[in-house]
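> this one's sequence-less:
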């Protein structure tokens, strides 16, 4: 695989998509940057980061997803990859917040944005963007964010973490190719944030209600039991977890 290191870029995802259009890149080609001026998260949210303190990376994934119906498997694979690497480094109180944020002690340490490139009916490439807060300490403007340094008391090498995450991603995407996605799903659901615990939710119109996360299906929809014991299914843009 190829690793491309940049000093500053608008978006590593945009850069990787552009060079993949112009060149035949190896599977799992990875781009990292010290500074990203136009980082994006889920649902158009910006991703702010201090220069040189964190891991900003994008990975090109090819020949893994064969149909639109199986796209969410890739979300599971990258979330589990980051979780596994951080767990190996003894980061405490880890969980995966639906759909794929990584939390430590209920604060966000990593966010993931996957952009799918449909090449044909049977060929889907994906660019996986990851923002991992590593050695940044100040999150005054982001009260629900933290870093590996803040939660563990020690600094980490972002380049080492990048290589470890990519190698773990290769291992977990092999499970997708082999049709063993149940292994990934079992891992994901075992570490799903607030699963089975009553918590507040908010709908796009501002309505709030108490519910209990029951499951996540293969389309990525969250199954929430409401107070009348009915179970509703929600897509990523259709509900927000309040915590």
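Sure, I can see it. Computed from a prediction, not measured in an experiment: that's the story for all the values here.

> C-alpha only now, for contacts and for neighbours.
Will do.

> hmm, who's touching whichever strand or helix holds residue 83?
Element membership of residue 83 [criterion: DSSP states H and E] is helix 72-88. With C-alpha atoms under 8 Å, 6 or more residues apart in numbering as the test, helix 72-88 has contacts from 65, 94-96, 99-102, 112, 114, 161, 164-166, 168-169, 172-173, 176, 181, 184-185, 187-188, 218-220.

> distance of residue 82 from residue 8?
23 Å (C-alpha to C-alpha, to the nearest Å).

> what segments of this protein are strands?
Applying DSSP state E to the chain gives strands spanning 3-9, 30-36, 55-65, 94-97, 101-104, 107-118, 124-132, 198-202, 208-216, 222-226, 231-234, 240-241.

> among those, which is nearest residue 152?
strand 101-104 (9.8 Å; C-alpha to C-alpha).

> and that closest one, how far from the chain's centre?
9 Å (C-alpha atoms, centre = their mean, to the nearest Å).

> what does that strand contact?
In contact with strand 101-104 (C-alpha under 8 Å, 6+ apart) are residues 79, 82-83, 91-97, 108-112, 146, 151.

> now do 10 Å
Among residues not part of strand 101-104, those counted as contacts by C-alpha atoms under 10 Å, 6 or more residues apart in numbering are 41-42, 79-80, 82-83, 86, 91-97, 107-113, 130-132, 144-148, 151-152, 191-193.

> take a look at this one as well, against the first:
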């Protein structure tokens, strides 16, 4: 896989090229990389587009959440793909594939403790290393476009927002990390997992995702609309529902935002 750089006001002008493959667009400042790609029209021979920003003025997390990031310290990027081969009912596989790509790339730096917190956060032990905002555009019973917006804490060491448990690679490792090198690894892993989806490897991706789940074994504390309870993860269904079993043996099914992990 070849990564092609297109530079918009940042980095090397000689990196501009019109070759196909994965196109990476570098932006010095943008409201959000998801918003940029939502309004972007890729070339016909451009199956995957990556927009990476030095700073986002309106970076978003899930729902109404914002994403805190010190300028130039972290990886803020979005990936645009066109997974028309994937039925709408199976779209959560995209979330699984994206989360696995991050986990596998980070494994080159952190050998232990990296897990995937449902639906697609990346955790180191009990602390949040990365979050993803996924947006899809549907058509004809398939997914026309999918944008993965990723905020990954890399070299930031002080977090002043109200997020309860952030951590960065620099804090874990005790030294800064080359962000470009890390991004290259993530894009390549993403391309690998996306190709596996194209080849119909749905069961493989689902199995790897379940194996990597945060709090995969035993009972842990959760909170839903009725209060706190102990639950054990049974599975994550193809449509993204989290299935828990409480201590009374009752099976509980949740969509995103209907249940909270108590960390």
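Alright, I've got the coordinates. Model, not experiment: these values are computed from the prediction.

> ok, residue 82 and residue 8 of structure 1, which is more surrounded?
Just comparing residue 82 of structure 1 and residue 8: by other C-alpha atoms under 10 Å the higher neighbour count belongs to residue 82, 27 against 15.

> mind naming the longest helix for structure 2?
Determined from DSSP state H, the single longest helix within structure 2 is helix 179-198.

> just want the angle from that one to strand 75-81.
In terms of direction (axes from the mean of the first three to the mean of the last three C-alpha atoms, to 10 degrees), helix 179-198 of structure 2 departs from strand 75-81 by 30 degrees.

> can you tell me what part of structure 1 helix 179-198 of structure 2 aligns to?
Aligned by TM-score structural alignment, helix 179-198 of structure 2 falls on residues 158-177 of structure 1.

> swap in stretch 124-135 of structure 2?
Residue span in structure 1 matched to stretch 124-135 of structure 2, by TM-score structural alignment: 104-115.

> give the contact list for residue 19 of structure 1.
Per C-alpha under 10 Å, 6+ apart, neighbours of residue 19 of structure 1: residue 25.

> excluding its backbone neighbours, what's nearest residue 215 of structure 1?
residue 223 (5.0 Å; C-alpha to C-alpha, 6 or more residues apart in numbering).

> the one you found matches what in structure 2?
So, by TM-score structural alignment, residue 223 of structure 1 is matched to residue 243.

> its match: neighbour count?
Using other C-alpha under 10 Å, residue 243 of structure 2 is surrounded by 17 other residues.

> roughly how far apart are the residue nearest the centre of structure 2 and residue 84 of structure 2?
Closest to where the C-alpha atoms of structure 2 average out (C-alpha atoms, centre = their mean) is residue 132, at 3.8 Å. Going from residue 132 of structure 2 to residue 84 of structure 2 by C-alpha to C-alpha gives 21 Å.

> same check, this time on residue 174 of structure 2
42 Å.

> between these two, tell me which one has more neighbours.
With neighbours defined as other C-alpha under 10 Å, residue 174 of structure 2 and residue 84 compare such that residue 84 has more, 17 against 11.

> can you verify my assumption that residue 157 of structure 2 contacts residue 168?
Yes - assessed by C-alpha atoms under 10 Å, residue 157 of structure 2 is found in contact with residue 168 at 6.9 Å.

> for those two, work out which one has more neighbours and name it.
Between residue 157 of structure 2 and residue 168, residue 168 has the larger neighbour count (other C-alpha under 10 Å), namely 24 against 18.

> which position in structure 1 pairs with the more buried one?
Aligning on TM-score structural alignment places residue 168 of structure 2 opposite residue 147 in structure 1.

> residue contacts, that match?
53-54, 91, 103-104, 107-110, 132-139, 153, 155.

> could you do residue 212 of structure 1 as well?
194-201, 223-227, 229, 231.

> to which residue of structure 2 is it aligned?
Aligned partner of residue 212 of structure 1 by TM-score structural alignment: residue 232.

> and the residue nearest to that match when sequence neighbours are not counted, how many residues sit next to it?
Nearest non-adjacent residue to residue 232 of structure 2, counting by C-alpha to C-alpha, 6+ apart: residue 219, 4.5 Å away. Residues near residue 219 of structure 2, counting by other C-alpha under 10 Å, number 16.

> which residue in structure 1 lines up with residue 219 of structure 2?
Using TM-score structural alignment, residue 219 of structure 2 lines up with residue 198 in structure 1.
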